[in-house]
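Trainee: Sequence and predicted structure, then a few things I'm wondering about:
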Amino acid sequence: MQDFFRIDNILFEVLGYKMSHLEFYGFVSGAIAVWLSAKANIWSWPIGIVNVVLSFFLYYQIQLYPDMFLQIFFFVTNALGWWRWTHPRPGEEDRNKELRVSFMGIYTFIGICLSGLAGTAVLGALASQLHHWFPAFFPIPSAFPYADSFITVMSIITTFFMIKKKVECWIIWIIVDIVATYLYYVKGIMLYSVLYFMFTVIAAFGLWHWWKEYRAYQPQCI
C-alpha cells in the first residue's frame, strides 16, 4: 500500500509519459469533485477528501510545498463544507433544504483579492527559505515559491466563501486554476495540468450555474 503513494509507482505509459497511480487517481477524484461542486452537489466534499489525500503525497514529491500544506487545510474544509451544506441555518436553505447561493458584494470581493496578494508575498518569502530552515524535511528548495503560494493563499480564502456558497468564489477559482495549469505544466505533471485546465472550464460553468440558481430563487428567498 505504501508504494501506491510513490510518484515512481507507474500505472501506465502514454507517448513516453509515465503515469503514476498517484497522479491518475488524483486526477480522476479531483475532476469529479470540482464538477460536482459546480453543480452544487453535496458529494463534491467527500470525493474532494480523497483528492486532497492523494495530492498531498504528490506535491511533496515534486517540491510544491505550499501546495502540500494546502491539502491539510483542504482536508479540514472539505469536512466542514460537507457539514455546512447539509446544516443551513434558518432562512439559508434552498429548495433541497441545503445552504442557498448568495453574493458577497463588491467591496468584500476587492478586499479578499488585496488580502490574497499580501498573503502571497509573505508565504512566498517563507516558502523560499524552507530548505534552509528545515533541511531534513525539505532537502530540495521549493519550486516556484511565489506562484505556488498564490495558488495556496487564494485557494484558502476562496474555499471559505465556497463553503458559504458565495457566487464570486468562482471568479477567483478561474484565476487560480489558470496559474495552476501553467505551474503544473512547467513541473512536468501533465495530467494535473490538464486537470486544472478542466477546472478552469468547470469554474466558468460553476459561475454561470450558481448565478443562474441565485436568479431562480423565489423573491422571499433573496
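Mentor: Ah, there it is. No experiment lies behind these values; they were computed from the predicted model shown.
Trainee: From here on, just use CA atoms for contacts and neighbour counts.
Mentor: Fine.
Trainee: give the contact list for the nearest residue to S20 once chain neighbours are set aside.
Mentor: Nearest residue to S20, sequence neighbours excluded (Cα to Cα, 6 or more residues apart in numbering): I10, at 4.1 Å. Going by Cα atoms under 8 Å, 6 or more residues apart in numbering, I10 touches 18-21.
Trainee: Run through the strands of this structure in chain order.
Mentor: 10-14, 17-20 (DSSP state E).
Trainee: And the contacts of stretch 205-222?
Mentor: Stretch 205-222 is contacted by residues 37-40, 91, 94, 100-102, 167-168, 170-171 when judged by Cα under 8 Å, 6+ apart.
Trainee: quick one: which of those is nearest to G119?
Mentor: Set against G119, the nearest of the contacts of stretch 205-222 by Cα to Cα is I171 (18.4 Å).
Trainee: From R215, how far out is the residue nearest to the closest one when sequence neighbours are not counted?
Mentor: Residue nearest to I171 in three dimensions, not counting chain neighbours: L207, with 7.0 Å by Cα to Cα, 6+ apart. Distance of L207 to R215, given as Cα to Cα, to the nearest Å: 12 Å.
Trainee: Contact partners for L54?
Mentor: Here L54 is in contact with 5, 22-23, 25-26 (criterion: Cα under 8 Å, 6+ apart).
Trainee: could you list every residue that touches T120?
Mentor: Counting by Cα under 8 Å, 6+ apart, the residues that T120 touches are 146, 149-150, 153.
Trainee: again, only this time at 6 Å
Mentor: 149-150 (Cα atoms under 6 Å, 6 or more residues apart in numbering).
Trainee: F205 versus that one, what's the distance?
Mentor: 27 Å.
Trainee: and if you look at W35?
Mentor: With distances taken as Cα to Cα, W35 is found 9 Å from F205.
Trainee: Give me the more crowded residue out of these two.
Mentor: Neighbour count, other Cα atoms under 10 Å: between W35 and F205, W35 has more, with 19 against 16.
Trainee: ok, and here's another one to check against it:
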Amino acid sequence: MLHSLYEFLTAAVGNSPLEWVAVLTGFACVWLAARESLWNFPIAIFSCALYIVVYRRSGLYSDSLLQVMFIALSVYGWYEWLYGGRNKTELPVSRTRPWEWAVSVGFIVAFTTGFGYYLAHNTDATVPYWDSFTTASSLAAQYLLMRKRLENWWLWIMVDIIYVPVLWYKQLYPTSALYALYLGLATYGYIQWRRQLYKELKIKN
C-alpha cells in the first residue's frame, strides 16, 4: 500500500525535471499562440525537443516522432506568420478552406490506420491507434495553425480531450494535467482568434 502510494506521488511530481521543463514551456507556447505572439514558435521548438525524450522514454513512439515534425513545422510557421500574407505581409486570421478540410481528414484517417497498424505489430506501443490518431490530428491542427486558420483550435480541443486520459494512463501525470490546461487554452485561443477575424472583416468592409 505504502509502496503504491510512493510510486503514485513520485510519478505525480514528474518522472524527471525534464518533463516539468517541457510542461512549463509547452504551456507558454500555447498561451502565446492563443495571443497571436510570434514568440510561440521558438518556445515551441524548445519544448518539442524536450518532449522527444519524454515520450520516447514512455513508449509513446508516435508522439515522440510528432515532436520532430512539430519542430520543422514551427520553423515554417514562424516564417508564414511573418511573411505569409499578401505581398509578404503579416499573415491574418482566416477560415479553413474546404480542400484543407478534405486533405486534413484524409490524412488523419490514412495515418491512423497505417501507422497504428505498424506500431501495433512492430513495437511495444500500448495504445498504437490512439497514439497514431492524436499524432495525425495534431499534425493537421499544426498545419492549420501555421496558416492561421481559425478552426485549428477545433482540432486542438479534440486532441486535448483524448490526450488527458491517455497520458494519465501512461503515468505522465504532469503532462496529462498540462493537456487539461491546453483544453482551456484552446477554447480561449478560438475565442480570441474569432474576435480578431471579425475585426479584420469589419476593417475590410
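Mentor: Arrived safely, thanks for sending. Not measured: the values here are computed from a predicted model.
Trainee: Give me the TM-score for these two chains.
Mentor: Here the TM-score for the pair of chains, by TM-score structural alignment, normalised by the length of the second structure, is 0.88; 197 aligned residues with a Cα RMSD of 2.1 Å.
Trainee: still on that earlier bit, residue in the second structure paired with the residue nearest to I171 of the first structure?
Mentor: Correspondence of L207 of the first structure to the second structure, assessed by TM-score structural alignment: Y190.
Trainee: what's the neighbour count on that match?
Mentor: By other Cα under 10 Å, 19 other residues sit near Y190 of the second structure.
Trainee: For the aligned partner of L178 of the second structure in the first structure, which non-adjacent residue is spatially closest?
Mentor: Mapped onto the first structure by TM-score structural alignment, L178 of the second structure lines up with L195. Of all residues not flanking L195 of the first structure in the chain, F27 sits nearest, at 6.2 Å (Cα to Cα, 6+ apart).
Trainee: Roughly how far does the aligned partner of the one you found in the second structure sit from D124 of the second structure?
Mentor: Mapped onto the second structure by TM-score structural alignment, F27 of the first structure lines up with V23. Using Cα to Cα, V23 of the second structure is found at 25 Å from D124 of the second structure.
Trainee: again, but for T134 of the second structure
Mentor: 18 Å.
Trainee: Compare the two (neighbour count), which wins?
Mentor: Each of T134 of the second structure and D124 has its neighbours counted (other Cα under 10 Å); T134 has more, 24 against 12.
Trainee: show me what contacts the equivalent of that one over in the first structure?
Mentor: Counting by TM-score structural alignment, T134 of the second structure corresponds to I151 in the first structure. By Cα under 6 Å, 6+ apart, I151 of the first structure lies in contact with V176.
Trainee: How much space separates I151 of the first structure from S102 of the first structure?
Mentor: In terms of Cα to Cα, I151 of the first structure sits 24 Å off from S102 of the first structure.
Trainee: same check, this time on Q71 of the first structure
Mentor: 26 Å.
Trainee: out of these two, which sits in the busier spot?
Mentor: Taking neighbours as other Cα under 10 Å, Q71 of the first structure and S102 compare with Q71 leading, 22 against 19.
Trainee: Pretty sure W85 of the first structure sits against L99.
Mentor: Yes: here W85 of the first structure reaches L99: they are 5.1 Å apart, a contact under Cα atoms under 6 Å.
Trainee: what sits in contact with each of those two?
Mentor: Between them, W85 of the first structure and L99 share no contacting residue under Cα under 6 Å, 6+ apart.
Trainee: Closest to the centroid, which residue in the second structure?
Mentor: Centroid check for the second structure by Cα atoms, centre = their mean gives S138 as the closest residue, at 5.1 Å.
Trainee: and L130 of the first structure, what pairs with it in the second structure?
Mentor: That one, L130 of the first structure, aligns with N122 by TM-score structural alignment.
Trainee: make that W173 of the first structure, sorry
Mentor: For W173 of the first structure, the residue aligned by TM-score structural alignment is W156.
Trainee: State the number of residues packed around its match.
Mentor: As a burial measure, W156 of the second structure scores 26 neighbours (other Cα under 10 Å).
Trainee: ok, how many other residues are close to the closest residue to G124 of the first structure other than its chain neighbours?
Mentor: Excluding the flanking residues, the one nearest G124 of the first structure by Cα to Cα, 6+ apart is Y146, at 4.3 Å. Using other Cα under 10 Å, Y146 of the first structure has 20 neighbouring residues.
Trainee: And for L70 of the first structure?
Mentor: Neighbours around L70 of the first structure, by other Cα under 10 Å: 20.
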